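[1] Kindly generate the corresponding structure for this input.
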Amino acid sequence: MEVGGDRTLGLLVRCRFDSGDVAMFTGYGSVTWDGVTYVGAGQALSIGEAGATSEDDIPGLSITLSGLDPEVIARAELEEFQRRRVTVLLGLFDGEGQIETADVLWEGIADTMESDDSPDAATTTLGMEPRSMELGRKYPFYYLPEDQQRRFPGDRFFDLVQAIQNREDTWGR
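    The predicted structure follows:
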């Protein structure tokens, strides 16, 4: 989208997976922003409208890649994608195709992935939910030594919590 003069707007998408980041933008070639190199996907990358993905009617977002090699789709389906962070940036590009500035447009967590590996138009759609959904989730973590050992083996931070909880100290005498 042309903004004015020779400046254009574009979208940058960064998905953080276990095997590494996938960073693409709606242009051609490659650009670097904030230490991350984004590879141009051109018209193959599209971002859907924000729509509700849960019972709470909090809007989610979807990203679709089309024209993919079926091997790429197969590899994407094997990747652990749920609960991985995804950031969409709105970037302002100069006349030479370099990013002048970019701001976070949407940030969320990958939720669902649907693939169509037909020979005519192989596509993969990643459905995401906003990070604010994390606030409503319950995580069974208690401040006990056993919980700390599960998360950080060898850490002894909570070992004395039980001992100091009923202790009476006199201060200022």
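[2] can we go C-alpha only for contacts and neighbour counts from here?
    Will do.
[3] where along this structure do the helices fall?
    Counting by DSSP state H, the chain has helices at residues 70-78, 145-151, 161-165.
[4] In a markdown table, list those helices along with mean neighbour count and distance to V31.
    Converted to a markdown table, the helices of the chain look like this (neighbours: other C-alpha atoms under 10 Å; distance: least, C-alpha to C-alpha, whole Å):
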| stretch | mean neighbour count | distance to V31 |
| --- | --- | --- |
| helix 70-78 | 13 | 22 |
| helix 145-151 | 14 | 37 |
| helix 161-165 | 10 | 50 |
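[5] Now the second one, please; I'll put the structures next to each other:
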Amino acid sequence: MRNLTAGTLAEMDAPQQRHIHLLDIALDGQTISITDDFTDVVIGLKTYTATGHLLQFDHDGDADGMQINALTVTLSGVDQSMIASALQYDFLGRRLTLLRTYFDENGVIQAPFMLFDGRCDGPAIEESPDDGSCTVQVKASSHFVDFERVRSRLTNLESQQQWFPSDKGFEFVAAQPQDIQWGGA
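    All right, here's what the predicted structure looks like:
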């Protein structure tokens, strides 16, 4: 479980909740910081620019959104400066973080906590000439999204020769003992 503050835990249990998301995408020398709130949000020295209902998140995770492996961020109604940023930077492999924070009944913001930390797969831009709308979509995956996936390359002769037909480096691997102790007796 995350280290959540008492204030955040209290607001998560409250009958009426108000929470917002804070999104950071790290680019070369610049970080895009936006929020789905209707006003700009300042946390510490960082300002998250308000996008309101124009920012949406689609993720594969558990029901309460506490564990997310893949995330799609959609920003609709995008102005030309955001499109220019999307086209100017190479998003592939860039860090994307998504935080959530709650407000108490007096409107005081609680400590944000991490929902997602991963790497961008890249942006997709859709423009509609009919109605003039534009949508920017960024997909990202967590570091462990395919942790349990079996890789296609094995450490045996057959797998090695698929890529390097004349390489005999794994020729005698099958004859080796299965339990090899490295660096000790």
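[6] What would you report as the TM-score here?
    The TM-score (TM-score structural alignment, normalised by the length of structure 1) is 0.64; 129 aligned residues with a C-alpha RMSD of 2.8 Å.
[7] how about TSV for the helices of structure 1, with distance to G127 of structure 1 added?
    Converted to TSV, those look like this (distance: least, C-alpha to C-alpha, whole Å):
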stretch	distance to G127 of structure 1
helix 70-78	13
helix 145-151	29
helix 161-165	42
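[8] So which of the ones you listed is nearest D116 of structure 1?
    Of all those, helix 70-78 sits nearest to D116 of structure 1, with 8.4 Å by C-alpha to C-alpha.
[9] report the longest strand in structure 1, please.
    For structure 1, the strand with the greatest residue count under DSSP state E is strand 99-116.
[10] So which bit of structure 2 is it matched to?
    Counting by TM-score structural alignment, strand 99-116 of structure 1 falls onto residues 109-126 of structure 2.
[11] So which residue is dead centre in structure 2?
    With distances taken as C-alpha atoms, centre = their mean, G118 lies nearest the centre of structure 2, 3.7 Å away.
[12] measure that residue to I43 of structure 2 for me?
    G118 of structure 2 sits 21 Å away from I43 of structure 2, going by C-alpha to C-alpha, to the nearest Å.
[13] repeat for E148 of structure 2
    Distance from E148 of structure 2 to I43 of structure 2, by C-alpha to C-alpha: 36 Å.
[14] follow-up on the earlier one: the longest strand of structure 1 vs structure 2, average offset?
    Relative to the matching residues in structure 2, strand 99-116 of structure 1 has an average distance of 0.9 Å after the fit, by mean C-alpha distance after the TM-score superposition for structure 1.
[15] could you check the angle helix 70-78 makes with that strand?
    Compare the direction of strand 99-116 of structure 1 with that of helix 70-78 by axes from the mean of the first three to the mean of the last three C-alpha atoms, to 10 degrees and you get 90 degrees.
[16] Can you give the contact residues for strand 99-116 of structure 1?
    31-33, 73, 77, 81-94, 122-131 (C-alpha atoms under 8 Å, 6 or more residues apart in numbering).
[17] Run through the strands of structure 1 in chain order.
    Counting by DSSP E, the strands of structure 1 are 2-4, 7-17, 20-25, 30-33, 36-40, 45-47, 51-52, 59-66, 85-93, 99-116, 123-130.
[18] right, so those strands: which one is the most enclosed?
    strand 123-130 (a mean of 22; mean count of other C-alpha atoms under 10 Å).
[19] Now find how far off-centre it is within its chain.
    Put simply, strand 123-130 of structure 1 sits 10 Å off its chain's centre (C-alpha atoms, centre = their mean, to the nearest Å).
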